[in-house]
Each structure stands twice: as C-alpha cells, then as structure tokens.
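Chemist: Take a look and give me a structure for this.
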Amino acid sequence: MRRVVGCAERRQFRERIRYQAGERFARGERTAVIARGLRVSERSVEGWRRTWQEGGMEALASTGPAKLPKVSDGQFIVLEEELALGPAEHGWEDQRWTLSRVQALIAWKFGIDCSSAAVWRLLHRHGWSWQCPARRALERDEHAVELWKKDVWPQVE
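Modeler: Below is the predicted model of the structure:
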C-alpha cells in the first residue's frame, strides 16, 4: 500500500529531484542517463535542463502550489450562505443548483471568473457532491414495482 502524502511534502520531494538533476547537469551527464537514474521522463529532464541553463540551481526551486484556489475560504463561507438561500432567491425559476449557476453566482458575488471544472473542484474540495433527487413519483406503486422486479425482470435478463 502506498503512503499518501500532502501537497507540500510532494512539492518538496519533486524539488529535491530537480536539484539532483541540476547537480548531474553540472557534471555533464546525458539526459537519458539522468532520467533513468531519477526515474522520471526524459522530457521532464530536458525541461529542467533548459530551466537550469537559463537560471542555474535557483531556477529549479519550487514556485509553490501549482494552482491556488481563486475563491478563498472566507469567500466560500459567503458562497455557502448564498447557496443555502436557493437558486430561486437569485432569480432562477427552479430550485436546482447547477455548476453554471454556481459559476454565475461566483462571478456576480465576487467578480471572479472561473470555469465549470474549477467550480466543481471548489465544491468538491469543501465536501459538496452532486445529488439526484430522492423523491419518488406520487403515483408510484411500490407493490407493483416489486412484482415487476420478481416476475418480469428475470425474463428480460
């Protein structure tokens, strides 16, 4: 089983790999040898070599998280309060929150433009998930459904 490590720890690990590559660049080792030795792709080593040639070892340092969230934790608290009011309160006809509606709410409330994928990651990061309505049709006859499952479904299979 693999140990799951935090983002900062992974970032430091990757930075150490880049520094090791930098030391090997200084010794004049070939890209393929370095890639094999560090167990990374040659393409990565080539990119690091270009970075190293332009800025030295300092250029191989980590620049921080790859992507900081556009919506801060404080803003997300406000967003949750707005979401709790419901879509109708914000001018939509029904009571369904969609990614595009949440995206529009974020743009209106905070002036932040983000993609639907970014909205999904934001909601997921804060414990939200998509949901299907649990309601059943009023006309649903549970007894008839059970009979159908017992008698008809085995024949269909």
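Chemist: only C-alpha atoms for contact and neighbour calcs from this point on.
Modeler: Fine.
Chemist: Show me what the lengthiest helix in the chain packs onto, helices and strands only.
Modeler: Ranked by number of residues, the top helix in the chain under DSSP state H is helix 7-26. Contacts defined by 3 or more Cα pairs under 8 Å, 6 or more residues apart in numbering; DSSP states H and E place helix 7-26 against helix 31-38, helix 42-55.
Chemist: same thing but 7 Å
Modeler: helix 42-55 (3 or more Cα pairs under 7 Å, 6 or more residues apart in numbering; DSSP states H and E).
Chemist: here's the other one to compare against:
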Amino acid sequence: MPRLSEKQFAQLEAEPAKEPAAHGWEDQRWTLARITTLIGRCFHRTCTIQGVRKLLVRNGWSCQVPARHAIERDDEAVAGWVKEV
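Modeler: Modelled structure (predicted):
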C-alpha cells in the first residue's frame, strides 16, 4: 500500500480535477490503474491496484458508476441486439 503524507495525498486528490486528458489519457475515466500510474509519475512510488483502492477508501473515496447514459445512446437499436446461439 503506498505510503503518502497528508500533503502528498492532498496533491493526489487535486490531480483528477485536471481530468484524464491533462495526463495523457483520451477518455474521461479515472480508474485504479490510472491512479496507480499517477502516483508513480507524481511521487515516484510503486504500488498495487489493491493498495491504491485501500488508500482511497481509507481517505473517504468510493467506487462510482456513471448515473446516466450517453446522449447518443439509441435504446431501440440496443434492444435489437440479440446474441445468436
């Protein structure tokens, strides 16, 4: 599990506000793997994905899932998709 000081963790919390594109990722998702990479880049520390999860949970963060679908979503087209057996 990464050992970050309070100051370092505060810096880590500020980084996602810059959005993933500012860090070189094309989409707008923050994943545990990306935060692990971010810790390595910012603090030159290696850690596991499970360690990052524990670090975030310990500091009050939780897993989030988008509450809405993309505007471009076509529910009629999705309903027509059927797995052929």
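Chemist: Where in structure 2 does the longest helix of structure 1 fall?
Modeler: Alignment note (TM-score structural alignment): helix 7-26 of structure 1 is unmatched in structure 2.
Chemist: what's the angle between that helix and helix 31-38?
Modeler: With axes from the mean of the first three to the mean of the last three Cα atoms, to 10 degrees defining the directions, helix 7-26 of structure 1 sits at 140 degrees from helix 31-38.
Chemist: distance between helix 7-26 of structure 1 and the chain's centre?
Modeler: From the chain centre to the centre of helix 7-26 of structure 1 is a distance of 24 Å (Cα atoms, centre = their mean, to the nearest Å).
Chemist: List the buried residues for it?
Modeler: For helix 7-26 of structure 1, a neighbour-count test (16 or more other Cα atoms under 10 Å) marks 11, 15, 17-19, 21-22, 24-25 as buried.
Chemist: any idea which of those residues is closest to residue 147 of structure 1?
Modeler: Nearest to residue 147 of structure 1 among the buried residues of helix 7-26 of structure 1: residue 11, at 57.3 Å, using Cα to Cα.
Chemist: Tell me the counterpart of residue 24 of structure 2 in structure 1.
Modeler: Using TM-score structural alignment, residue 24 of structure 2 sits opposite residue 91 in structure 1.
Chemist: average gap between the lengthiest helix in structure 2 and structure 1?
Modeler: Ranked by residue count and defined by DSSP H, the top helix of structure 2 is helix 32-43. Compared with structure 1 after the fit, helix 32-43 of structure 2 shows a mean deviation of 0.3 Å (mean Cα distance after the TM-score superposition for structure 1).
Chemist: Give me the next element, helix or strand, following that helix.
Modeler: Counting by DSSP states H and E, the next helix or strand C-terminal to helix 32-43 of structure 2 is helix 49-58.
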